[in-house]
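Engineer: return a 3D structure for these sequence lines:
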Amino acid sequence: MQRLRSLPFLLCFGLARSPTPSPLFESTILYGQMLSSPWTPLPSNSPELVEIVEMVTANGLRRGDSSIVFDETGKPASPTITDPRKMKLHWTRDSRTAAYTHVTDMTSDGGQLTRQKRLVIFGLLYALTLLWPTRDGVHVHNVVATKDREKAFHIYQHTYYFDKDKSVGDGEECSDDGCDDVDQDSGLLSKLFKKGANHNTLTLATYNLWNFNSYEDGIRLRQFGKLCRSSNADIFGFQEVRYDFSQRNYKGPSQVHHLELELQQYQYVYQPAMLYPVEKFGRVEEGVAIFSRYPIVNHSYILLPRNSKDSADFHQRICLHAEVKTPMLGSVHVYVTHLSLSERSRLTSVIEIGNFMKMHSGPKVLMGDMNAEPHSDSIRYLTGKISINGTKMKGLVDAWTTLHAEPRPGAPGAYRENEPRDHGLTFSTLEDNLVKRIDFILVDLDGKASIEEVDLLDDGVRYDEVASDHLGVKATLTVLSPEKK
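Structural biologist: As a prediction, the model looks like this:
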């Protein structure tokens, strides 16, 4: 049984605290094979924080973000930094103690050889909130960054919104349902609406990035980004997003940064699920991400059950949640996951995900690479068709089958020779034909919207030149009864 971690409220202003990048439930690990260590407060004038603020400001200027405030000289103003913290990242084999100890031989003045042991740090994690006040309110930026062993910083989470009714120094807390006075225009939406964006629809997409496979020259990344942009999705859920210390040739080791360059009008939350130590100090980690055009005002994640003795369940899995404030539906709760290759693990994971989703009210969307087909028990549980161990959840709606027939999987004998495969299969683009549907968008719209359109992200390319080994899925929702703004 997981125990609920006592989390600080998300503050919307003044003493704003960024959502803690730790599991929602108490755990000895931060994520797979990474220890959960104490957070250490930092002085706001620390050199590390200055470098992070410079990165955030430069990123905002590059995308033309109006939430970056300028001073009277025309230069970017310095923000107020609140609640800055850092954590040391240690690898663990047993989920309890740090595994690597760096042994250093030292010779004393007397010529005696001594041996000193030091815990190896795979990197550092920083969490902070930046406040840019204006006459009309405060631009609030929540940031999580990591520093690698090469002393380079990488932004893992950057969310922001405009709090139009507060000023720096206020201390009121948001409720569990978020901040009612958050202005949905985070500095970018007015540009989108001027381009004729539909105020009554919301488009979501899920896509497996396929980590760094076939990635050396950046062509695949550009294909992937082009497909994402062509979908015109407002919110993306990505899986297999990596940091890989060895990938220094194309735009650096962080795929979060690569996605941020391709989707410059989006804010984002990335959460690693698993650390893969390579050689002695090499840091490789993989997880999931949520990118949104609209303000992400809260986020959290849970560690899903894992049996490390099961070879099909080697990877730690998570479910990442973000509360997104949208102009058309208000708060929408988005969950992204990448389920285990083990069906036994998937069955326990979907129960945990269902319980996690019960913690939030309003429209909900679960999407990701489920590694399971529609007829599997794990998907049937999520859609309310069966119970597991006496537990049954309110069924989510499979967006694909609301508008399309269920595609036949590519099992032997299912298709005649050279017969085109049914529309809707999503895996694998590396084969002659797609064989199964394992990527899903599942919704509980709380009576506020309907599914207007569902389609695939597919440029028709196959084999070695694909954007991903999966196809993406997108769904467009139409508002039924607009909320009062």
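
Engineer: please count neighbours and contacts with C-alpha atoms only from this point.
Structural biologist: OK.

Engineer: residue ranges of the strands in the stretch 151-300 of the chain, please?
Structural biologist: 153-163, 182-183, 201-208, 235-244, 267-278, 282-292, 296-303 (DSSP state E, counting those that start in this stretch).

Engineer: in the protein, which spans are helices?
Structural biologist: 47-62, 189-194, 219-231, 255-262, 343-358, 377-382, 399-403 (DSSP state H).

Engineer: can you tell which of those is closest to V241?
Structural biologist: Closest to V241 of the helices of the chain, according to C-alpha to C-alpha: helix 255-262, at 6.0 Å.

Engineer: want to try TSV for the strands of the stretch 151-300 of the chain, with mean neighbour count and distance to H470 as columns?
Structural biologist: What follows is the strands of the stretch 151-300 of the chain, written out as TSV (neighbours: other C-alpha atoms under 10 Å; distance: least, C-alpha to C-alpha, whole Å):
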stretch	mean neighbour count	distance to H470
strand 153-163	23	24
strand 182-183	20	36
strand 201-208	24	6
strand 235-244	25	11
strand 267-278	22	20
strand 282-292	24	15
strand 296-303	24	24
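
Engineer: with mean neighbour count and distance to T107 added, can I get the helices of the chain in TSV?
Structural biologist: As requested, those are exported to TSV (neighbours: other C-alpha under 10 Å; distance: least, C-alpha to C-alpha, whole Å):
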stretch	mean neighbour count	distance to T107
helix 47-62	16	33
helix 189-194	12	62
helix 219-231	17	50
helix 255-262	20	43
helix 343-358	19	51
helix 377-382	22	59
helix 399-403	17	67
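
Engineer: any idea how far the nearest residue to E465 once chain neighbours are set aside lies from R346?
Structural biologist: Once flanking residues are discounted, E465 sits nearest to R220: 7.2 Å by C-alpha to C-alpha, 6 or more residues apart in numbering. To R346, R220 is 30 Å away according to C-alpha to C-alpha, to the nearest Å.

Engineer: let's see this one next, to set against the first:
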Amino acid sequence: MKAQRWMMKYVVLLWISNVMNLCGGFLREDFGNVLRQDVKSVSPTDSDVDEVIKYAQQYTRKRYPWSIPNEKIDPEITNLNKKLLIYSHDNRAPLYYDDEVTDRSGAMYGITRFITLGKIYDFSLTWKENMIKFCHSFTLSVSQKDQINIYVHTFYLRSLNNSNPNSGLEHYLFPKVGSSYFKYFANSEHSGQYSFSQEFSHLKMPEEKFQETFSKTSGAGPEVLEEKTISVGKDGSFKHLKVMSYNIWHMSSKSTRVGGYTERMARLKQAILKADADVIALQEVRYEEVKGENLGPCQIHMLSEWLPQYQYVFQPAQMQLNTPYEGRTEEGVAIMSKYPILSHDSLMLFINRSNSADTHQRVLLQADIFVPSVGMVHIFNTHLSLSHEAREKSVVQIWNRVNQVKGPAIVFGDLNAEPHEPAMQYLRGKAEFPGTERSGLIDVWSKKHPNDKGFTFNTLEKNLTKRIDYIFYRGDDQCCEIEDCYIPDDGGRSYNAASDHLPLMAVLSLKTKTLKPDAEPS
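Structural biologist: Sure, this is the predicted structure:
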């Protein structure tokens, strides 16, 4: 019997190896404690792919009916990728465990399994109608229990009616912040220079012509449009951008009774809605299969329900260690924006797994948003390690990444370090590490309030004692002036706190661009 069990294990391991080769060969590190396997030959007609694409379309039609054309038009599906997620303790090999199975005759066999976590699907959907290109990008997570959650949803509309095709410009339609319809017209170059028309051409149309042209496309009628137009930025003028950094304390609650988490989330929701930021950078955002009470296990889904006017990107940093025995639990950071997110990326930061203070993988999330009259603004969000060593190496990685982009760059995060510590001295441009370039970031709080301690942590205690939450901007002529920086505090402490952190807010003035003569609409 023992020999039979080992033979069965050997056969199963060979089967696993063959499946891996068919699916895409070797495993790759995806994020903390997760290996991914890229699936080869993925087709939109695959039953599982077709299901998630239909889910994404239904979600979009319900949430943003004006951003998607007539249902009779099928989208073009591009950038389609599928990957399997497999649990790992060390990001090198899957975690296997022994199990037993019984065949029809009642004989028992030993079997080796690995812990699968579900699948991730990435894809873009594009429609074309009435010289408008509707572009939506998604990342969908499907758990082992077939729960579908949208981790990324970004979109924009692009005009195909280029009045000056030789200009080399791409023409985009973007929404006014807070409105429910794309009304403003912008042109962008890959070089990072931007120009803008003064009004969306359909506002000049007679109402009958407008209804004929657009009512079939977006579901938005003239009643939702404002008659005013957006002014063109001039050199030396500024546009305000209100931003927030907030650690939301994942799914914890000081109250251990049923309903305690839901009550805390109600306070958190009130704090976020009251802030009304244009861009929100969130830390400690979770998917936790066995928690969430009536709000569900996926916090980015909950947040997107609260904030329907925002696009969003959620990037897990680590699959938590309780996953094998309590169910899938992943934590990371998110960026939510009222302005269109045109692209996003992430960077896994340094980790020393032999250091007991450095048990969590950390990530830097980047989202590139388009702000009318300004152009591309690069948003970075992170949550740094409890390890001094990891923080000092991570801040160098962060500055190196920020320094690669052109245009305004803003960095947010719970950095788990106070201003006097070496990592923060480096990031604030006050010190250098051997062999590194000095950071060009400016600490918004200390520049605006040099004599104020700016404590944001810990609201679970009677008194706040630390400043570990930050907003930085790159201090060059491509960015910003500080209009305001403040810490909204509702006074909630202990059981009445919305989170263990207070949010940090800033209002920045970004330089606008001049309208280029060759980009003016005809």
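
Engineer: returning to what we had before: nearest to W132 of structure 1, of the helices of structure 1?
Structural biologist: helix 47-62 (10.9 Å).

Engineer: ok, the residue nearest the centre of structure 1 - contacts?
Structural biologist: Compute the mean C-alpha point of structure 1, and by C-alpha atoms, centre = their mean the closest residue is A289, 2.0 Å away. A289 of structure 1 is in contact with 237-239, 241, 256, 268-271, 320, 336, counting by C-alpha atoms under 8 Å, 6 or more residues apart in numbering.

Engineer: recalculate using a threshold of 7 Å.
Structural biologist: 237-239, 269-271 (C-alpha atoms under 7 Å, 6 or more residues apart in numbering).

Engineer: with adjacent residues omitted, what lies nearest to D464 of structure 1?
Structural biologist: D464 of structure 1 sits nearest to L430 (C-alpha to C-alpha, 6+ apart), 6.9 Å away.

Engineer: ok, the residue mapped onto the one you found from structure 2 - how many residues close by?
Structural biologist: For L430 of structure 1, the aligned residue in structure 2 is L460 (criterion: TM-score structural alignment). By other C-alpha atoms under 10 Å, the residues close to L460 of structure 2 number 19.

Engineer: alignment lookup: L515 of structure 2 to structure 1.
Structural biologist: L515 of structure 2 maps onto K484 in structure 1, by TM-score structural alignment.

Engineer: ok, its match - how many residues close by?
Structural biologist: Neighbours of K484 of structure 1 (other C-alpha under 10 Å): 8.

Engineer: please look at L339 of structure 1 and T348 and confirm they touch.
Structural biologist: No - L339 of structure 1 is beyond contact range of T348, at 10.5 Å (criterion: C-alpha atoms under 7 Å).

Engineer: quickly list what's touching both of the two.
Structural biologist: Common neighbours of L339 of structure 1 and T348 (C-alpha under 7 Å, 6+ apart) do not exist.

Engineer: quick one: the strands in the stretch 351-485 of structure 1?
Structural biologist: 364-369, 397-398, 439-444, 449-457, 472-479.

Engineer: show me what the third one is packed against.
Structural biologist: The contact analysis (3 or more C-alpha pairs under 7 Å, 6 or more residues apart in numbering; DSSP states H and E) places strand 439-444 of structure 1 against strand 364-369, strand 397-398, helix 399-403.

Engineer: can you redo those as JSON lines with distance to S230 of structure 1?
Structural biologist: Formatted as JSON lines, these follow (distance: least, C-alpha to C-alpha, whole Å):
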{"stretch": "strand 364-369", "distance to S230 of structure 1": "19"}
{"stretch": "strand 397-398", "distance to S230 of structure 1": "23"}
{"stretch": "helix 399-403", "distance to S230 of structure 1": "19"}
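
Engineer: mind checking these for the one nearest to A205 of structure 1?
Structural biologist: The nearest among these, by C-alpha to C-alpha, is strand 364-369 at 8.0 Å.

Engineer: picking up where we left off before, I'd say the residue nearest to D464 of structure 1 and Y463 touch.
Structural biologist: Yes - between L430 of structure 1 and Y463 there is a contact under C-alpha under 7 Å: 4.3 Å.

Engineer: which residue numbers in structure 1 go with the lengthiest strand in structure 2?
Structural biologist: Secondary structure of structure 2 per DSSP state E: the longest strand is strand 116-129. With TM-score structural alignment applied, strand 116-129 of structure 2 matches the range 121-134 in structure 1.

Engineer: so who does V103 of structure 1 touch?
Structural biologist: Contacts of V103 of structure 1 (C-alpha under 7 Å, 6+ apart): 115-118.

Engineer: circling back: for the strands of the stretch 151-300 of structure 1, give me JSON lines that also has distance to W91 of structure 1.
Structural biologist: Listed next are the strands of the stretch 151-300 of structure 1 as JSON lines, based on distance: least, C-alpha to C-alpha, whole Å:
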{"stretch": "strand 153-163", "distance to W91 of structure 1": "19"}
{"stretch": "strand 182-183", "distance to W91 of structure 1": "38"}
{"stretch": "strand 201-208", "distance to W91 of structure 1": "26"}
{"stretch": "strand 235-244", "distance to W91 of structure 1": "15"}
{"stretch": "strand 267-278", "distance to W91 of structure 1": "8"}
{"stretch": "strand 282-292", "distance to W91 of structure 1": "10"}
{"stretch": "strand 296-303", "distance to W91 of structure 1": "16"}
